[in-house]
Structure formats: C-alpha cells, structure tokens
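Asker: The following comprises the amino acid sequence and a computationally predicted model.
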Amino acid sequence: MPAAVRFGVNYTPSQGWFHHWLDFDLDAVRADLDSIAALGLDHLRVFPLWPYFQPNRTLIRPRAVEQLLALVDAAGERGLDVQVDALQGHLSSFDFLPAWTRSWHRRNLFTDPDVRDGLATYLHTLAAALADRPHFLGMTLGNEVNQFSAGPHPDPDPATEDQIDAWLEHLLAACERGAPGRLHLHAEYDATWYQDDMPFTPGQAARRGALTAVHSWVFNGTAQRHGRASVPAEHHAAYLVELSKAWAEDPRRPVWLQEVGAPAPLVPPEHAAAFTAATIANALDCPDLWGITWWCSHDVSRDLADFPELEYGLGLLTNDRRPKDTARALAEAAAADRHTPRPRTTALVVPADPAARSACAPGGPVFDAFFSLTADGARPTTVLDTRSRDAAHLAARGITDVVTPDQVLPTPPGGTRS
C-alpha cells in the first residue's frame, strides 16, 4: 500500500474530446495538463481509442504510439503519473471498435482467438513502449469492457464466466510481459457487482490484476431512489469499495476508486461540490483505498453532437480550463492531512453465487442493509456467505461482528432512520 491515498483525474482533452488523437496537438495537451497539475493531483488515467491505434489486426500505428509516449512524458514533466487504458472500447455512451471486429468481419471480442491475440499484441506493444517511462503506472485493459458482454448492450458479444476468465488472464499476461512489475489491472462498470447474468464477475474483479478497480455512478438507481444528498448516494463509492472486499483473497488487497463523478441532473451543478466532498470523505474512510480518480478533467465541448446531456458538464474544469467548485473540492481533499482509517469491524453477509449478485444492487437486500448500518454509524464492510464463519478470514480482516441482511432494518428513502 502507498503511504497516502492517490488523487487523480480521468483525462478528457479540452479540445476534440478523445478524437484529439486524430489531430494530436501536444501544446494543447500540455495546457490541459498544466490545468490539472495546478489542482495538486498526482496522476491521470488516459484513453487511447482502439480503432485509431490498431485499425487493422496486424497494424498498430507507430505514430499513435509516439503520441501516447509524448503525452506520458508531458505528464511526467508536471509530476503526474499515468495509467493507460488500452481497449476503448466504450466511452461516454459511444462504442469504439475497429472494423476488423464488426459487420462483414464480425467476431466475438472475448472468444475469437484472432481478436484475443490481436488485443494481446496491442496491449504488449503499448506496455513495452511505456515500460521505461518512470511516470508510467501501468495498463488497465480497457474502460468498462464488460458492457460488451451482456445486456443492456444492443449487440453484445456473449461469453461465459470461464471464457472471460481466460481472456483476462491472457491479456493481463501480455501487459506484464511488456512492462514487468507495473500496475496492470482490469476495470468494469458496476454490472459486475450487480447484474446476475454478467459474465465478468466480482471474483474476477477482486482477484485478477494488481488491485481491484471500482467505478461508482449514482445514476444507477441510487440517486433516483434515495436522492442526491442521501446516505446511499453520498456513500455509494464507499459501498463499492467495501463490497469488493468480500471476494478478495488478500485481506489487504488495495482498491482503486478509478472512476466517480457528479452526474447532472441527479446531482445539480450547484450541489456538485458538496456531493464531491462527501463522496471523497466517505471513500477515504475505507481501509486499503489505493486512490480516487475523478471523472473527468475537462467538460465535453458543446460543439460536439449527440452526447447524453450529463456528459457535457462532468468536467472538473471548463473547456477553457477554468476550475469549477468540484475541482476545488477535489483539490482540497488532495491537500488535506488525514489519518489511516480504522478497521471496519462489522461485516454484512453477501451471496458468493454471482447469479445472486442482484441482492447487492440498488433496491436489493444487501444494498439496503448496508446503508441502514451506515446510517446508524456502524461503518460496515462485507463478507461472503461462504466465509462468514471462517474465524481466520474474519480475524485477518479485523471483523468482529457478522450480520445478515434480514437482521438489519430497511433504509427508507433519503437514507436516514428516526
């Protein structure tokens, strides 16, 4: 574990969004990075667009790789470490898949051996090119690629849990061969924790890769059910951090809150800073938190069409790089002195069977029980039902009390109890 929690941002270029790779302007990137570094943050997560970097299965564009290296070097000059997400994949409601996987060349992203090997080559190429950069943290396989594997995606690439497990193992190994010893991981959106038929499972998230990544968005039903200032909304990120620990083999496995934001209109702009501060404070009360990486750095320009409305205003900074109140809230948290959080001694039992994970989703009995305990000040964590009587496991995690959802009173809308 690092000596202190890392604070960073998901880098969304102020000019051209992620299409900036087509017209790469290093001066514009440097200006963006200056505005990020001014907030006192220490890392970025960056997003090559897969079709732009690997337009053909056997072509990884050297110029694109050079541009990525230039971005990483520019970040390092400003004291910013960089995590690179290779498989994009999916960003802000748009899919970015190369032509060699679609239509006449339709191949399953997870089960086709040619796609898998093409991806392994791509990941290895990027990792190897970055391996000697001191400010390179590591590779994340991609951004929420689980959304391609099941509904509600309109054209999913179905796979089994075993097939996904083999895919993860193959691609993480390619990253490790390219850049040994770096922080290589995979990251999915919260269907991994909440959706019964999702082949990306909590066990994979909590056991494969250098650490566990969670992505927290309260537009998943949490804010709709409970409100923006409720206990469930303001503690949702902390809930995912603690939920992930039930499946981890290592009792001290680090967890990265890799993506979290304040989405309008569920969190109106005038309340976004308060939501940001509360979300961060509650996440910092989770032991073994590696870092918090806010979504996102800069707003999406209104010159770009067809984004969902909420995407345009998620930036900490405007398109002309002016910080918003949310940026100040994140900067203040990054600069603050803090103490290591106390162990969470009360554990809520969750089903180990991934086919029952909807119990953990908004409206499910685990979800409601967790926030009832939170409202009462219990600072809960979670434990699998298969480990709930394992004395050695409980002791290793500092757990002294175990409760089941049916032993906890439900949380009413708003998240508080009288």
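Answerer: Perfect, thanks for sending it.

Asker: all contacts plus neighbour counts: C-alpha atoms, from now on.
Answerer: OK.

Asker: For the stretch 301-418 of the chain, just list every one of the strands.
Answerer: Using DSSP state E, counting those that start in this stretch, the strands of the stretch 301-418 of the chain run over residues 346-350, 380-384, 401-403.

Asker: Show me what the first one is in contact with.
Answerer: Contacts made with strand 346-350 from outside it, assessed by Cα atoms under 8 Å, 6 or more residues apart in numbering, are listed as 246, 359-360, 366, 369-370, 378-385, 388, 399-405.

Asker: Make a ChimeraX selection of the buried ones in those.
Answerer: Buried residues within the contacts of strand 346-350, by 16 or more other Cα atoms under 10 Å, are selected in ChimeraX with:
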select :246,359,360,366,369,370,379,380,381,382,383,384,385,388,399,402,403,404,405
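
Asker: hang on, the earlier thing: and of the strands of the stretch 301-418 of the chain, who's closest to residue 17?
Answerer: Nearest of the strands of the stretch 301-418 of the chain to residue 17, taken as Cα to Cα: strand 380-384 at 37.6 Å.

Asker: Second structure for comparison follows:
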Amino acid sequence: MRFGVNYTPSRGWFHHWLDFDLDEVRADLDPVAALGLDHIRVFPLWPLFQPNRTLIRPRAVEQLVALADAARERGLGVSVDGLQGHLSSFDFLPSWTTTWHRRNLFTDPPAVAAQAAYLRTLAEALSDRPNFLGMTLGNEVNQFADTPHPAPHRATAAQVEAWLRRLLAACEEGAPGRTHLHAGDDATWYLPGHPFTPGHAAGLGAMTAVHSWVFNGTAQRHGAAGPATEQHAAYLVELSKAWAADPERPVWLQEVGAPAPHIPASRAAAFTAATARAALDCTHLWGLTWWCSHDVDRSLADFPELEYDLGLFTAGRAPKPAAHALARVAAEYRADPHRPLPRTTALVLEPDAEGPGPRRTACAPGGRFFEAWAALAAEGVRPAVVLARDAEDPARRAARGITATVHPGEVPLPRRAMIQG
C-alpha cells in the first residue's frame, strides 16, 4: 500500500519547467518526505518537452531525470504522466496539434506516432532509476475526446482503445516491466456515450486509476460530511472493480482532494482522514495519491478559485491540517497493515438502453445506482458493485467474495435524495 502526493511545484506551479531549479525541487520534496509519504506523481508539460513533432528536447528530459533522482535521495518513488495535456483547467497542447496544424490526438497517424515516441523516450530515460514506478499516459487526456471540452478531438471507443494500446506499448518498450497505465476523470464512469469507457479503464494497463472529486454534485447533494461525500473515492474504487476481468486487479486512487468551498477549510483534515480510511477499506487498493502537494501561489492568475488551496502544504511549504491528517492515516496503516475483508454484499449494476453496458448516468451523483450505493454505505453495509452479467455467475461472485446481491430498486432512499437518470 502506497501513500503519496501529486507534485505541484511551489514556485511557478508547472511553469517551473521553464526555469527549472533543482534546489527549489529539493526544498519542495523535503517536507513531502518528512510527512512520511513514499511517492510523487510528476507532470512534465508536453509542449515544453516536445515543442515540435520530431523534436523531444534532451535538456528537458535530463531535468525530469534530475527531479527523479532528487526524489530518490529522499526515499520517494516517482510516477510520470507524459501527455500534459490538461492540468487544473488549463490545456497544454503542442502547437503542432492546434489551430493551423490541428491534428486529432487520438486518430491522426503522425500525431499518434509522435506521442508514442515521446512516451517511449521519457520511459527509457527513467528506466534505470530504481525509484521510477512507471508512466501514466497523461492526466485526464480523455477530456479532450468529448464535450464539454470546447474543441474536442472526436474519437470512437474503438479508436480510443487502439490509441491506448499503442501508447501503453510504447511505454513498455521504453521501460519494460514497470507499472504503465492510463487515467481519466470521472467522465469515464459517469458520462453517457463517452469514448473512454469503464472497460478501457479496468482492462488496459497495469492497474486501474480513479480520480475522485466531490465537486461533481456529490458534496452539493450530500454535504461536506455526508457518507456519500466521504466515501466517494471508495465508491469509484468499487465501481471500477465491477468492470475488471481479473478480480485481483489493483486500483490506484491516483487523485483525490478536498476542494473548497464544497469541503470547507475547517473540515479539510476530517475529510482527508475519512476519505483515506474509506478507501483503505477497499480490497486490492494499490495506493492513494493526494491532490496535491503545494497550493498554487495566488500571484498566478486565472485559476478557478478552488484550485488555489488544494495543497497539503502552503505555497510557502508549511504543512496544513490535511497534511497531518494524511500522515496520521499512513502511519496508522504502516503500524498495523491489513488487508480489508471482502465486501460480501454487492449492488447489481443493470444494463440499460445506452448500449451493451450499464447506463453511466445512473452511476453518477443523483443517479439511482449511485444513491442506492450511498444509502447502503450510510447504513454500514460496505457495498461492492457487480455487473448484472456477473451477478448470475457463481464462480465470478465467489472469486470476489460476494455472498449476497441487492438491486438498486430494493434500496430505500432518503427523502432528500434527488434521482435522475
């Protein structure tokens, strides 16, 4: 079980790559290591590393390796996201993919070949570093493929699958045997018709990644202290496991944070601890990586308000109450490591008219399935999730430890619940 943080540099945010200062990086990572965390997730800015389709800047790659070495000196593993892509509401795409040179990120053969070369280069450069965990293709790159993005790069689910397989293979070519994966936002699980599917998330790559953000309607419906809010991350972990062919496939809670005002600052520490403990009650959880390490300096303009204060540390590198809360949970777990018991009761996810799989709107906050899961969780049931096709398969149920199933329509909902979908 790994406990880590998504590294957001305290000086200049991700623009630090323009004025890379290894001493600043070391100063950022010292308190992360002192907190007892064991890994960071790192975000090179794609346009700065590959400014031309056939140019991957050697100096930028060297700086990434230097950052990884600084992390190793502090006992920190490093996972690297390649295609940035999208970060905190800002898009960072190379000029050779936009405007006059616009190429579809997912279907244009030269663009895909260039992305593969870039990811292979990063992976190969890090392949001999013992603390290099592996590559994530990019941060929530799925959001480019569909609305509500203002200029989507449209692709079908089949085209997305081909893109994922090609780029994951490139990472493996660069660094064989490391943990290479892909990651999307919750549109993967909640947005009907989205071309990045739950099957892609739970079937491709070394493990499944989930990103949990309660500003998606969960906190608005259930409050900052509601069981559905504090267990939203655990819900996504369990929802993802329903789609995995391998019942022991690991899941990485790769992003989760306490966004204000949905989670008031006065409650951030309690939310952090409750979220982490709920996730640790899920079997086959590989790790928990908090978003993020440092607050965004308010001298930087135009971020959505909630993005400024998500750090475990201030922009001045002082630990905040949420940092201490996460450190306590990690220390408790390491003092008494355990495997959670199987979740024996599973909520059945039925197919619907959207297609061969379940209707994703039902899984989103306010959907009948989501609200039924939340109601069961509030009663202390510890619900798992099982697809309807697997609920009738004794071997499949037994492999996951499921002994009882319940359908959403059988779960009474609180009167305040607002159901849609």
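Answerer: The structure has been received and is ready for your questions. From a predicted model like this one, the values you see are computed outputs, not experimental measurements.

Asker: And the TM-score between them?
Answerer: Overlay of the two chains. TM-score (TM-score structural alignment, normalised by the length of structure 1): 0.97; 411 aligned residues with a Cα RMSD of 1.1 Å.

Asker: Take the strands of the stretch 301-418 of structure 1 and write them to CSV, including distance to residue 336 of structure 1.
Answerer: Conversion of the strands of the stretch 301-418 of structure 1 to CSV gives the following (distance: least, Cα to Cα, whole Å):
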stretch, distance to residue 336 of structure 1
strand 346-350, 28
strand 380-384, 25
strand 401-403, 32
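
Asker: Can you check which of these gets nearest to residue 63 of structure 1?
Answerer: Closest approach to residue 63 of structure 1 among those (Cα to Cα): strand 380-384, 46.5 Å.

Asker: Specify the angle between that closest one and strand 346-350 in degrees.
Answerer: 40 degrees (axes from the mean of the first three to the mean of the last three Cα atoms, to 10 degrees).

Asker: now for strand 380-384 of structure 1, which elements pack on it?
Answerer: Counting by 3 or more Cα pairs under 8 Å, 6 or more residues apart in numbering; DSSP states H and E, the packing neighbours recorded for strand 380-384 of structure 1 are helix 236-244, strand 346-350, helix 365-375.

Asker: Need the counterpart of residue 254 of structure 2 in structure 1.
Answerer: Using TM-score structural alignment, the equivalent of residue 254 of structure 2 in structure 1 is residue 258.

Asker: where do the strands sit along the stretch 1-150 of structure 1?
Answerer: Secondary structure of the stretch 1-150 of structure 1 (DSSP E, counting those that start in this stretch): strands at 6-10, 43-46, 81-87, 90-91, 94-95, 136-142.

Asker: now those strands in CSV, with distance to residue 18 of structure 1 and mean neighbour count?
Answerer: Putting those into CSV (distance: least, Cα to Cα, whole Å; neighbours: other Cα atoms under 10 Å) gives the following:
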stretch, distance to residue 18 of structure 1, mean neighbour count
strand 6-10, 12, 24
strand 43-46, 9, 26
strand 81-87, 12, 24
strand 90-91, 9, 16
strand 94-95, 11, 13
strand 136-142, 14, 25
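
Asker: wait, which of the ones you listed is closest to residue 229 of structure 1?
Answerer: Short answer: strand 6-10, nearest of these by Cα to Cα, at 23.0 Å.

Asker: Which strands or helices does the closest one pack on?
Answerer: Contact partners of strand 6-10 of structure 1 among helices and strands, from 3+ Cα pairs under 8 Å, 6+ apart: strand 43-46, strand 289-295.

Asker: could the helices and strands packed on strand 380-384 of structure 1 be laid out in a markdown table, adding distance to residue 82 of structure 1?
Answerer: A markdown table is the format used below for these (distance: least, Cα to Cα, whole Å):
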| stretch | distance to residue 82 of structure 1 |
| --- | --- |
| helix 236-244 | 22 |
| strand 346-350 | 34 |
| helix 365-375 | 33 |
